[in-house]
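> I'd like to go over a predicted model; first the sequence, then the structure.
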Amino acid sequence: MNKRNRIKKNEEFQEVFKSGSSVANRQFVIYMLDKPGQTQLRIGLSVSKKIGKAVVRNQIKRYIRQAIQDLREELKQDVDYVIIARMPTATMDFFETKKSLIHVLKIAKAFKK
């Protein structure tokens, strides 16, 4: 995932939290903010220290990035997504993570029609 496709600044995270909509399942919370005119989707990731040490948190972020990369063509492109991982993600492998992300993205209606 390119740097221009990531949300890194706190102000950008706060804008999505305040103005966007959210959906959740047991493993993830996803905030979405429509950005008309934006050509590519942007992703922000948040994995709390409560979930585990740095190795576990980084692994979860890698899994999420790869899952989003696999789903990139199917997702709406003019949206900013902030994905917050919850505690159960610490014990999940890549395929479980991807399945759970697909589930919550379907609930959020984030896929193109």
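Arrived safely.
> every contact and neighbour count from this point should use C-alpha atoms.
Will do.
> Ile7 touches Leu33, doesn't it?
No: proximity of Ile7 to Leu33 does not meet the contact threshold set by C-alpha atoms under 8 Å, at 12.0 Å.
> identify the contacts common to those two.
Residues touching both Ile7 and Leu33 by C-alpha atoms under 8 Å, 6 or more residues apart in numbering: Asp80.
> what ranges do the strands span in the chain?
21-24, 28-34, 42-47, 79-85 (DSSP state E).
> any chance of those in CSV, with distance to Gln66 and mean neighbour count too?
Below are the strands of the chain laid out as CSV (distance: least, C-alpha to C-alpha, whole Å; neighbours: other C-alpha atoms under 10 Å):
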stretch, distance to Gln66, mean neighbour count
strand 21-24, 20, 16
strand 28-34, 15, 20
strand 42-47, 12, 20
strand 79-85, 13, 23
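> the structure to be compared is supplied as follows:
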Amino acid sequence: MRLPRKFSISNRVDFARVRELGKSRPGRYLVVSVLHSDELEHFKYGLITTKKVGKAHQRNYFRRVFRSIMQNHGEEICEDYYIVTIARWRASEASYEELEREWLRLAHKLGVLTPEGA
């Protein structure tokens, strides 16, 4: 599944609303926050990589990794959720497979994945 631009969260207000009103689960390498919204036609995702993760090329790498995970598992994600993924400073220690496994585990715990995708 290719993720068009309309699937990404671009407003600072939406990021803040997900963090304040939504549910959040921390993991070793990342934190996933979700907010259910009946008004959405499809899920929207946001990626946060701070300077604690590393220099610009490392932050860009993690954005590409998380975008790839969302593309690979996009059909399994429920349609009515805002999803924000935050990379922790330990993310640079993890492989792609570890990051994907952890993201799926946290998404499953938060109830974002459809029963077929769980």
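That came through fine. Keep in mind that what you see is a predicted model, and the values were worked out from it rather than measured.
> quick TM-score on the pair, please.
TM-score of the superposed chains, computed with TM-score structural alignment, normalised by the length of structure 1, equals 0.93; 113 aligned residues with a C-alpha RMSD of 1.1 Å.
> can you tell me which of the strands of structure 1 is nearest to Lys98 of structure 1?
strand 28-34 (11.0 Å; C-alpha to C-alpha).
> quickly note the distance from the alignment partner in structure 2 of Lys49 of structure 1 to Arg28 of structure 2.
For Lys49 of structure 1, the aligned residue in structure 2 is Lys51 (criterion: TM-score structural alignment). Distance of Lys51 of structure 2 to Arg28 of structure 2, given as C-alpha to C-alpha, to the nearest Å: 17 Å.
> who's more crowded, those two?
Taking other C-alpha atoms under 10 Å, Lys51 of structure 2 and Arg28 do not tie; Arg28 has more neighbours (14 against 11).
> and the corresponding residue of structure 1 for the more buried one, what does it touch?
Taking TM-score structural alignment, Arg28 of structure 2 has Arg26 as its aligned residue in structure 1. Applying C-alpha under 8 Å, 6+ apart to Arg26 of structure 1 gives the contacts 86, 88.
> then Lys53 of structure 1?
The contact partners of Lys53 of structure 1, by C-alpha under 8 Å, 6+ apart, come to none.
> can you check which helix is longest in structure 1?
Of all the segments of type helix in structure 1, defined by DSSP state H, the longest one is helix 54-71.
> mind giving me the packing neighbours of that helix?
With contacts taken as 3 or more C-alpha pairs under 8 Å, 6 or more residues apart in numbering; DSSP states H and E, helix 54-71 of structure 1 sits against strand 42-47, helix 94-107.
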